[in-house]
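Visitor: got a predicted structure plus its sequence, pasted below:
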Amino acid sequence: MSGLRTILTSSAIVGALGIGYGMWSVISPGEERKRELIKNLPESNPVRMEESKRRNALMLQVLKDAAETSDNIARGFGSQK
């Protein structure tokens, strides 16, 4: 009885994995769709890429300024005096 249970459990696990893989292969985009998605990424547009770099640089500067001050900048704008 234990051997039959092991065989049934193993086949159920293999079946579940097969169904999962089948569903994944149906949902996943094809090569043409992947190329289209990559083409439409913001990083592929040079203007948007420069905007992102500039925004990231500004955020890094704000974080550096916040690290150098002893004021609690999370409470509001300006220094707490």
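Guide: Looks like it came in fine.

Visitor: from now on I want contacts and neighbour counts done on CA atoms only, so please keep to that.
Guide: Will do.

Visitor: longest helix of the protein?
Guide: Across the chain, the longest stretch assigned as helix under DSSP state H is helix 2-27.

Visitor: pasting the second one now:
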Amino acid sequence: MSSGRRVAAGLLAVGALGAGLLMWSTVAPGPERKREILKELPEQNTLRMEESRRRNALVMQVLKDAAETEDNITWGPK
């Protein structure tokens, strides 16, 4: 009886895994969509990349300033 349950549980697990893989392959983007997604990445667009670098530099400057002061800068200027 115990071995029958194990076989049934194993078949159920394999079936669930197969169903999950089937659903994953159904919703995964095709090759054309993957190429479109890659074109839209910020690394591919030099203007976006420069904006990202500038924004990161500003954030790092704010963090540096905050680390150097004893004041609570989250409340704004006094």
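Guide: Nice, thanks for sending it over. Every value quoted in this text rests on a predicted model; they were computed, and no experiment measured them.

Visitor: thinking again about what came up before, against structure 2, where does the longest helix of structure 1 fall?
Guide: Mapping helix 2-27 of structure 1 onto structure 2 (TM-score structural alignment) gives residues 2-27.

Visitor: and the matching stretch, what's buried?
Guide: Neighbour-count burial for stretch 2-27 of structure 2, counted by 16 or more other C-alpha atoms under 10 Å, picks out no residue.

Visitor: that one vs structure 1, mean deviation?
Guide: Mean deviation of stretch 2-27 of structure 2 relative to structure 1 after superposition (mean C-alpha distance after the TM-score superposition for structure 1): 0.5 Å.

Visitor: run the chain-centre distance for that stretch.
Guide: 27 Å (C-alpha atoms, centre = their mean, to the nearest Å).

Visitor: also stretch 43-56 of structure 2?
Guide: From the chain centre to the centre of stretch 43-56 of structure 2 is a distance of 18 Å (C-alpha atoms, centre = their mean).

Visitor: same check on stretch 25-42 of structure 1?
Guide: Worked out by C-alpha atoms, centre = their mean, stretch 25-42 of structure 1 lies 16 Å from the chain centre.

Visitor: give me the contact list for it.
Guide: 44, 48-49 (C-alpha atoms under 8 Å, 6 or more residues apart in numbering).
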